[in-house]
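1. Fold the stuff below for me.
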Amino acid sequence: MTEVLPMRPEQFPLNRECPFSPPKEYREIREEDPIARIHLPDGKWAWAVTRHEDVRTVLSDPRFSADRTHPDFPVLASGGRLRPPEEKVEKSLISMDAPEHGPARRAVLGEFTVRRMEALRPRIQEIVDERIDAVLAGPQPADLVRELSLPVPSLVICELLGVPYSDHEFFQEHTATMVDRMSSGQARQEAVRAIEDYLSDLIKLKEDAPGEDDLLGRQILKGREEGTYRHEALVAMAFLLLVAGHETTANMISLGTVALLENPDQLALVRDDPAKTLPAVEELLRYFTIVDVVTARLATEDVELGGVTIHAGDGVIGVGFSANRDPEAFENPDSLDLERGARHHVAFGFGPHQCLGQNLARMELQIVIDTLFRRLPGLALAEPLEKLPFKDEAAIYGLYALPVTW
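-> This is a model prediction of the structure:
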């Protein structure tokens, strides 16, 4: 087998060629060598899995471990691990394997059912309307990232968890450092510790007077009732939900807005028929796949995949952006087609670790798209597409700012 991608280690994942297109190398790997050896920033190598079918296999096969605390687990950030390898840490859900993972996930899964998310719909609608009121009351152009994309998911996740929104700038700043692939290892580790210390202090306060009004309070009460409560475990869960709950959705709001403004024929579909918005959200998630690498895994035993033997101890990188542009899974995958029916994308992952908050993210995106273009029918970019500041160096793709007029 040939080794492709003769690149410097820090080049993977690669930067997008344009805001709407994956790097051409992803396509080349998928077509020529769909399970290929690639170099990692720490000098090690791993297998890049690029086809839709194979990525789903990696995400669902228990022979591929999600344990990020393992010293051989593949690391993609140039600054190294979020934790020094010698530091003993509490595992979060995304780092657990069976049988540990199932009970831990089920303990919080009830917080994110479709029914519970639907109960949040009126409040999310209220938040979106309040933010758009603020946009309309302010000057033009307005920065939609600052005025809408970040505040909406931040307010929602803060209210859901019971985190004071007044502290949102603190955790947004540290999250930005964490997801910057070029940040130093020390800076990223300090950001992690700062957020964890903040959450630990907050949860200690809630332990003194837990209530049913927020997720953290309910988890404390439930854990104590079942005799399973541990402070460190709840801190790890809160960290995951807080960081993942605002950064990803915020970037999708901005990118989805740009894509619709740049494709007026597609925008007309959701403007004319709000019933098409939810399928449109699925296509936008597939189209952007804001996390190029949908997951990393470590093989725990030899696995035959796509004609290649992946040996025990080998790192595996699931390239979700490539999988979601695989023509074997999606016809004309590089076109934006809001009527495609793209629910089988892997933007939320697949298998036992599929994103807990996906129902919440879908709802937020649906409400924002419907409300934004209804209330601001003249919405337009204030800068040409090529001048917009895209997050080329971030592990989660998006925009730093989105100037608009209406």
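2. hey, let's count contacts and neighbours off CA atoms from now on
-> Will do.
3. Can you get me a residue count around residue 346?
-> 25 (other C-alpha atoms under 10 Å).
4. So it is in contact with residue 286, correct?
-> Yes. Under the criterion of C-alpha atoms under 8 Å, residue 346 makes contact with residue 286 at 7.3 Å.
5. Quick check: neighbours shared by these two?
-> Counting by C-alpha atoms under 8 Å, 6 or more residues apart in numbering, the contacts common to residue 346 and residue 286 are residue 324.
6. Would you tell me which strand is longest in the chain?
-> strand 293-299 (DSSP state E).
7. measure the residue nearest the centre of the chain to residue 291 for me?
-> Centroid-nearest residue in the chain: residue 248, 4.3 Å away (criterion: C-alpha atoms, centre = their mean). Remark: distance between residue 248 and residue 291 (C-alpha to C-alpha, to the nearest Å) = 9 Å.
8. swap in residue 62?
-> Separation of residue 62 from residue 291 (C-alpha to C-alpha): 22 Å.
9. Next, the contact list for residue 319, please.
-> By C-alpha under 8 Å, 6+ apart, the neighbours of residue 319 are 48, 49, 50, 55, 292, 293, 294, 295.
10. Of these, which is the most crowded?
-> Neighbour max across the contacts of residue 319 (other C-alpha under 10 Å) = residue 49, 31 neighbours.
11. from what I can see that one touches residue 310, true?
-> No. Under the criterion of C-alpha under 8 Å, residue 49 makes no contact with residue 310, lying 10.8 Å away.
12. Following up with a second sequence; could you model it the same way so I can compare the two?
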Amino acid sequence: MSETTIGVTSFPTTRDSSCPFDPPAEYAELRAQEGTASLACPVGVNARVVSRYADVRAVLSDPNLSSHAAPSTHVVADGQLDRPVAPGSLLHMDGPDHARLRRLLTPEFTVKRIQAMRPYIQGLVDDHVDALLARTGPVDLVQDFALPIPSLVICELLGVDYGDRDRFQEQTAVLIGTNSDPEALQRANAEVVGFMTQLVLAKMAAPGDDLLGRLIVRARENGQELSVEELVTLGITLLIAGHETTANMIGLSTLALLRQPDQLAALRADPGLAGTAVDEMLRYLSIVHFGVLRQATGGVTIGDETIKAGEWLVAALSAGNRDESVFPDPDRIDLRRGATAHLAFGYGIHQCLGQQLARVELQEVFARLHQRIPTLRLAVPFEEVEFKDHALVYGVRALPVTWDVEDDR
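-> The predicted model follows:
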């Protein structure tokens, strides 16, 4: 079946405003056809779009597919596909260089270390719920809850002064936009690099008991001392990934659950459901909503097709997470589904390093917010909620909510 037959010739970037939680409808058409469609992307190249679950996993685990233009350059109209990979740019690196940095970082994200942070995260969530309940509403759940919690967590992990939170949040929002003004983008990048350089130099001079400090010491002890540039790039990557994705998941999943009262009632009745609920919402929302870009460096086989060296592919994570052959009735939220095999964190060697941290943060939010504020609801009509359609990480810009004054204080 050809692309013309299915009516899809350009990479889909627009969601149906009546179904803003669903990926573009074209993905279902792409999954139904034979093979992969080569679609025109905003960056100016054609890319084969891989939309079936098994094929997405195959793309993300194939060593002959490079991530050098990752994660979503294909949707940035003036994006640079051939930009040199900066030292320490974990998302864009392949092979031994990537493996070296990944090995150095992995001890910081073990299940044991992340579980040790759970009491701290529980306290943060409860403190912020207390702060919400001390007000009469309405409040912006994004600004007053979804953003500060993961920001505090990642600041604690990296050893960043929380007083600098507003400084980096404003600039990172510019950095992950797909339609940011070039001059604003340049200023934001310079600001974030300058901030992180100061932090790294201080940590190199006196490493503390935080992620950056331990990483510096571990690399030195292994005879693999990291350069300032490597540490700055790693620090920026972790800082952005550590708060931007989780914050957007908190806001977007809260809105989605408010729209599904039966599922929300089940979660309120059984906070122990938070574990499976988190994975289901990660699957359902897939906030890296444009997928990830890869380029073939050698012959690659996807299904019955051979991809030649130099060709571009997009692994459409949100499409794979809605593949009905793996997740029956995929367009429905089912908090008991047990969707642990979802693709929201990617797959293969570039699978999200901080996924356990994200899970714990989301589990604590799911297990506490709705139990302590059982009448939480939107304070504006749903149609007035603005979605981040032009950001690499999907979410809501603001989420005005309110509740009944007799809720637990």
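13. re the thing from before, out of residue 62 and residue 291 of structure 1, name the residue with the larger neighbour count.
-> Set residue 62 of structure 1 next to residue 291 and count neighbours by other C-alpha under 10 Å: residue 291 wins out with 19 against 16.
14. what's the neighbour count on residue 365 of structure 1?
-> 27.
15. Show me what it aligns to in structure 2.
-> Per TM-score structural alignment, the equivalent position to residue 365 of structure 1 in structure 2 is residue 362.
16. Name the nearest residue to that match, ignoring sequence neighbours.
-> Nearest residue to residue 362 of structure 2, sequence neighbours excluded (C-alpha to C-alpha, 6 or more residues apart in numbering): residue 278, at 6.4 Å.
17. Might one say that the one you found is in contact with residue 363?
-> Yes. If you go by C-alpha under 8 Å, residue 278 of structure 2 and residue 363 touch, sitting 6.3 Å apart.
18. For the two, indicate the residue with more neighbours.
-> residue 278 (28 against 23).
19. what's near enough to touch the more buried one?
-> Counted by C-alpha under 8 Å, 6+ apart, residue 278 of structure 2 has contacts 335, 359, 362, 363, 366.
20. 10 Å - rerun?
-> 249-250, 253, 284, 335, 338-340, 358-367 (C-alpha atoms under 10 Å, 6 or more residues apart in numbering).
21. With residue 261 of structure 2 instead?
-> Residue 261 of structure 2 touches residue 267, counting by C-alpha under 10 Å, 6+ apart.
22. pretty sure residue 30 of structure 1 is touching residue 55, no?
-> No. Contact criterion C-alpha atoms under 10 Å: residue 30 of structure 1 and residue 55 do not qualify, at 11.3 Å.
23. any idea how far the match of residue 365 of structure 1 is from residue 164 of structure 2?
-> 23 Å.
24. Give the aligned equivalent of residue 200 of structure 2 in structure 1.
-> Checking TM-score structural alignment: residue 200 of structure 2 goes with residue 203.
25. Please report the number of neighbouring residues for that match.
-> Residue 203 of structure 1: 23 neighbours (other C-alpha under 10 Å).
26. residue contacts, it?
-> Residue 203 of structure 1 neighbours (C-alpha under 10 Å, 6+ apart): 162-163, 197, 209-210, 216-217, 220, 231-232, 234-235, 238.
27. Would you quantify the distance from it to residue 158 of structure 1?
-> For residue 203 of structure 1, the distance to residue 158 of structure 1 equals 13 Å [C-alpha to C-alpha].
28. hmm, back to that, give the helix, strand or coil label for the match of residue 200 of structure 2.
-> helix (DSSP: H, G, I helix; E, B strand; the rest coil).
29. again, but for residue 368 of structure 2
-> Residue 368 of structure 2 is classified as helix under three-state DSSP.
30. Alignment lookup: residue 89 of structure 1 to structure 2.
-> Match for residue 89 of structure 1 (TM-score structural alignment): residue 86.
31. Tell me the residues of structure 1 aligned with stretch 150-168 of structure 2.
-> With TM-score structural alignment as the criterion, stretch 150-168 of structure 2 aligns to 153-171.
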